[in-house]
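*Asks:* Sequence and predicted structure are below.
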Amino acid sequence: MLHYCAVAFDTPTSVAANMLSQQLVAWPCPPNGYVCLNVDGSLLGSPQSAGFGGLIRNSFGSFLGGFYGVAAQASILYAEIMAMLHGLELCWDKGFKHVICLSDSLQTVTLVKNGTSPHHKFANEVFSIRQLLDRDWNVVINHTLREGNACADMLAKMGANTISPLVKLVEPPSELSPHLSADAWGVAFIRK
């Protein structure tokens, strides 16, 4: 529909340029035998409060578990790292042996994949994640675009608005249902 509106009101040259600058982004469904762990951090309000959250889904997009909580430090990087740490711990506790972990924080993904100096502010947390990755399981850590991480973003915002250090979810919160359905159906969002 967006395409047809653009065609109706733009010149042919501007339509082509606009379409070239757009990218469709959807939640990437994991292959059979894998679960997808989406994690995110959020920094909200004044005074600022940081939260984290995430969820585990199977290849059909079904909710297998989730979590959210308030971060001990008002830092977006800390919240993103804690989201990955708690998410991987939850996957391990639930017995998932093949996990694709997606974060929209490229900095967090890079720190976890490459390691960090022992003098880094969050070296202990990154080291804890790397220790988890060394266990007997197959975990792939990748970056995803923000538009494909909407469910984790919503849980991270819930974390920033709570006082609980960690809330584990067996069922998804009702406000997450439309986003879960959109992801399961492969609805894509336009990224400019």
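*Replies:* Now that the structure is in, tell me what you want to look at. As the structure is a prediction and not an experimental result, all values here were calculated from the model.
*Asks:* use CA for all of it now, contacts and neighbours both
*Replies:* Noted.
*Asks:* the strands in the chain, which residues?
*Replies:* 23-25, 35-44, 49-57, 63-70, 98-103, 138-143, 167-169, 189-191 (DSSP state E).
*Asks:* For L132, find the nearest of these.
*Replies:* strand 138-143 (9.5 Å; CA to CA).
*Asks:* and the comparison structure, right after this:
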Amino acid sequence: MHDDGGSPFAAEAMTLREGLQLAWNKGYRKVSVGIDYEELVSLANDSNGDIIRVHPQASIIRDIKLLLGLDWRVELSWIPCDANAAAHWLAKQGAHSSLPGLQLVTNVAPELEWLIFKDALIVP
């Protein structure tokens, strides 16, 4: 995603929003998401709207909360950054892509497959 609002938080939040929307649209009703941005996990799971109202990315966080409020089960949890190497690899690929917006990976590159395996070994 190229339009990241200029911050890593905004990029992470927009990616979460798009991923949740995609999962909902594809019919998934039980989803587990590991995020290495602790502030985003806290804000998405927080029921205190006052904090969100003043956040620079308030509209994206509200969108995430609306998606979380749909009739499904979504578990958002913080994971260590070193357990999210596959996501970082994908982000770098997307940053260098000339294609706009969210890109779906249909053929997993061998290096990505290895990172997914390594990440799975780290996440409890």
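*Replies:* Arrived safely. Everything quoted here is computed from the prediction, not taken from an experiment.
*Asks:* Tell me which of the strands of structure 1 approaches S117 of structure 1 most closely.
*Replies:* The closest of the strands of structure 1 to S117 of structure 1 is strand 138-143. By CA to CA, the value is 19.5 Å.
*Asks:* And that closest one against structure 2, how far off on average?
*Replies:* Average distance, strand 138-143 of structure 1 versus aligned residues of structure 2 after superposition (mean CA distance after the TM-score superposition for structure 1): 0.5 Å.
*Asks:* Packing partners of that strand?
*Replies:* Packing partners of strand 138-143 of structure 1 (3 or more CA pairs under 8 Å, 6 or more residues apart in numbering; DSSP states H and E): strand 98-103, helix 106-114.
*Asks:* rerun at 10 Å
*Replies:* Secondary-structure packing of strand 138-143 of structure 1 (3 or more CA pairs under 10 Å, 6 or more residues apart in numbering; DSSP states H and E): strand 35-44, helix 76-93, strand 98-103, helix 106-114, helix 123-133.
*Asks:* Determine which stretch of the ones you listed is the most buried.
*Replies:* Of those, the one with the most neighbours on average (mean count of other CA atoms under 10 Å) is strand 35-44, at a mean of 28.
*Asks:* At the geometric centre of structure 2, which residue sits there?
*Replies:* L16 (2.9 Å; CA atoms, centre = their mean).
*Asks:* ok, the residue of structure 2 positioned farthest from its centre to L115 of structure 2 distance?
*Replies:* In structure 2, counting by CA atoms, centre = their mean, D50 sits farthest out from the average C-alpha position, at 22.7 Å. Separation of D50 of structure 2 from L115 of structure 2 (CA to CA, to the nearest Å) stands at 38 Å.
*Asks:* Distance from stretch 78-94 of structure 2 to the middle of the chain?
*Replies:* With CA atoms, centre = their mean, to the nearest Å as the basis, stretch 78-94 of structure 2 stands 10 Å off its chain's centre.
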